[in-house]
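In: Sequence isn't available, so here's the structure alone:
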């Protein structure tokens, strides 16, 4: 990755990003303190404002109905990096997390104490690389020497590095800027960046004045897929596996509703994102959603006795990140396997 000059505006952007992470972790820490007081059980769930089954579970209160004796707190995050920080601070029980930040989280000598337990979606056209139309750039190779914004340690960051490599470019051939989605949009509107790799809904705003060069669907089809996973803390696995079973069943119901009740699903996502039903429907169509049975199949998560292909995807992601000097060393397949929680998954999708 290229080193970004520390201009005053850049320092302000970095300070803002750090403040956002701090605020998110502090916010969940309050929930952590509350969870240890009183007699009621509580779950702290991290989610993204991104079209998925998670938003349907939240909007329709599927988990609250399944666990009426629990106090459930939903905490919004902007990127996987801040989710990882929150788990390190023991401020979350369950959370959405991209496959790239998950691979980072399980690498190193002190892996984050969580395990993947569900797949929310497979990245498709809902994450993409867009360049400003006024640059007249028409392919990824044309980005050499240009400034590109993306949230570091995210699936978009991983897919961007993969796209650059496929185009014959190194990270040092461009200027990478670490920006959260809203900061990406602001930098784009100011003309501070030439291109960005980011996800919905910010992505749709960039498309209005930009040209899409590639997407995570294309990058994945070329051998480097990314996914939105869901992870559970080691503490929750040890102390309350029944809550995980109930949560999985709620997520499975949401995936089924995407097919059986598309209009209701669109309304739920629109309400959670504060957008029109038309926009919500368009955003949902850009994602790739598995059936619950596919989630537990050999092609994806698999079973406790026989993990699926996701194990290889995450291991390959770790190797790629290590090769790009994004992490010190790639986690072994055995280390990644230990970061999978598959007990009870088959029953949850019945």
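Out: Cool, got the structure. What you see is a predicted model; the values in this text were computed from it and never measured. Numbers count the residues shown, from 1 in each chain.

In: from here on, contacts and neighbour counts on C-alpha atoms
Out: Will do.

In: Show me the strands in the stretch 1-150 of the chain, by range?
Out: 41-48, 70-77, 94-98, 114-122, 127-132, 147-150 (DSSP state E, counting those that start in this stretch).

In: who's in contact with the first one?
Out: By CA atoms under 8 Å, 6 or more residues apart in numbering, the surrounding residues in contact with strand 41-48 are 28, 31-32, 35, 54, 69-79, 83, 91-96.

In: One more to weigh against that first structure:
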């Protein structure tokens, strides 16, 4: 039986097209910053827990698709941006300032990138910090005039440093000597006393403190300049595969849910992957953390991006980039909806991950967190929480006397409401012996004077602590 040639050719073409569709491979190339631990929900946790694979679309046009998921880790945003612009990566996570660089670099190359979500940040500005060598006599930014300060150039910490210097009324070209230095170089330099101060992003100011060779003297919250890390995507990729972009964001949302429920467990995972101690990761990701994990584009974060674009101009890098067109919240809104979450309700909230715990010394529920404290004991899976610094330090003394050690001790700055590592914190004891914590020595001194008290370091505060049962 002879069949007409034309229908056969049509069938062959259809078969070939079907085969081509079945053979389609979609690349999902993601750039991460593992050591920038507040990017964890947009990278490390998704990768290590294989969450992306759960949400990649498998129906409709994606029914027979093969996914080529690629991960590449970076220590900062600039090299990640280079690979995104070169079409070697599709999605990447970085802070507001390098994110502005990303958008400007795409436009310069005749392309476009989109800032699709926030991952974690602080509407106050906490997360960037300035440290000095532990034995330095410097206790405040105002004492750094005429000194050399290193910072990773083009980072969000660089933007914070420029704004902090400006807030002192200084000329960054004349009144301080700002040099570029990556955190992996700054750490040894601080240990050796080769630099007078160093500004850095999450989590290095606190990490250097925790490792015992630096003291944080300035936190970005003092500048009241909001900051955040988030994820960007090539606009071309987003137009081509919007469902894949939403899948990435749904994986990020699940990563956030997991770490919110078990912050100690996933801080341990971050330590295993990055070498950054779990105690430092918990400082950020635990209840009342130094920053807040948040996927919504709050007005403060939009303002931070606008400020970052303006900072680019201060550095002589003019760009037609506009924050209003650079931010695209359509994908995260869709991801929230598909995850059964209310985006607008979360957008309206500014609260941190709440502390729901009882005092480990008294057993009473903690209702006032203004002077709350925590101790993570080595060998224990969970952080012990306390309603007061006095209770925490009194219990810590008992623990130490029994031969136990703390891997992390946490208090909260009374003024800025930010979480601090207690060993490098200043304390003020009032006339009744109540302890309050302060990042800055001058703030502790002022509080002590106003309350007929005295200023104490960590050891002194421990010695003075009498549990407020």
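Out: Good, I have the coordinates. Predicted, not measured: the structure shown is a model, and the values here were computed from it.

In: TM between them?
Out: Overlay of the two chains. TM-score (TM-score structural alignment, normalised by the length of the first structure): 0.76; 294 aligned residues with a CA RMSD of 2.5 Å.

In: hmm, back to that, show me just the buried residues among the contacts of strand 41-48 of the first structure.
Out: Among the contacts of strand 41-48 of the first structure, those buried by neighbour count (16 or more other CA atoms under 10 Å) are 28, 31-32, 35, 54, 72-79, 83, 91-96.

In: can you list the residues that contact stretch 193-205 of the second structure?
Out: Counting by CA under 8 Å, 6+ apart, 35-38, 127-133, 136, 144, 147-152, 155-158, 161, 183, 186, 189-190, 214-216, 280-281 sit against stretch 193-205 of the second structure.

In: for it, which positions count as buried?
Out: For stretch 193-205 of the second structure, by 16+ other CA under 10 Å, it's 193, 195, 196, 197, 198, 199, 200, 201, 202, 203, 204, 205.

In: Identify the residue of the first structure aligned to the second one.
Out: Residue correspondence to the first structure (TM-score structural alignment): residue 195 of the second structure is matched to residue 193.

In: Wasn't that match part of a helix?
Out: No: with DSSP: H, G, I helix; E, B strand; the rest coil as the criterion, residue 193 of the first structure is located in coil rather than a helix.

In: Now do it against residue 218 of the first structure, distance only.
Out: 23 Å (CA to CA, to the nearest Å).

In: Could you do residue 85 of the first structure as well?
Out: 30 Å.

In: do residue 163 of the first structure as well
Out: Taking CA to CA, one finds residue 163 of the first structure at 9 Å from residue 218 of the first structure.

In: neighbour-wise, which of the two wins?
Out: Ranked by neighbour count (other CA atoms under 10 Å), residue 163 of the first structure and residue 218 place residue 163 first, with 25 against 17.

In: How about that one, nearest residue that isn't a chain neighbour?
Out: Spatial nearest neighbour of residue 163 of the first structure, chain neighbours left out: residue 219 (6.5 Å); criterion: CA to CA, 6 or more residues apart in numbering.

In: tell me which element the one you found falls in.
Out: In this structure, residue 219 of the first structure is located in helix 216-221 according to DSSP states H and E.

In: By how much does whichever helix or strand comes after that helix deviate from the second structure on average?
Out: For helix 216-221 of the first structure, the following helix or strand on the C-terminal side (DSSP H and E) is strand 227-233. Strand 227-233 of the first structure, aligned to the second structure and superposed, deviates on average by 0.7 Å (mean CA distance after the TM-score superposition for the first structure).

In: Give me the angle between strand 227-233 of the first structure and strand 41-48.
Out: 160 degrees (axes from the mean of the first three to the mean of the last three CA atoms, to 10 degrees).

In: How far off centre is strand 227-233 of the first structure?
Out: 8 Å (CA atoms, centre = their mean, to the nearest Å).

In: and what of stretch 85-105 of the first structure?
Out: For stretch 85-105 of the first structure - counting by CA atoms, centre = their mean - the centre lies 10 Å from the chain centre.

In: First-to-last residue distance for it?
Out: End-to-end for stretch 85-105 of the first structure, by CA to CA: 9 Å.

In: quick check: it aligns to which part of the second structure?
Out: Against the second structure, stretch 85-105 of the first structure falls on residues 82-102 (TM-score structural alignment).

In: Check what contacts the matching stretch and list those residues.
Out: By CA under 8 Å, 6+ apart, the list of residues contacting stretch 82-102 of the second structure reads 28-33, 39, 42-43, 76-78, 80-81, 105-106, 109, 111, 113, 115, 154-156, 159, 227-234, 237, 304-305, 308-309, 312, 321.

In: I'd say residue 444 of the second structure and residue 429 touch.
Out: No: counting by CA atoms under 8 Å, residue 444 of the second structure stays clear of residue 429, with 9.1 Å between them.

In: which neighbours do the two share?
Out: residue 455.

In: The match of residue 195 of the second structure and residue 123 of the first structure: what is the separation?
Out: 24 Å.

In: ditto for residue 58 of the first structure
Out: Note on residue 58 of the first structure: its distance to residue 123 of the first structure, by CA to CA, is 21 Å.
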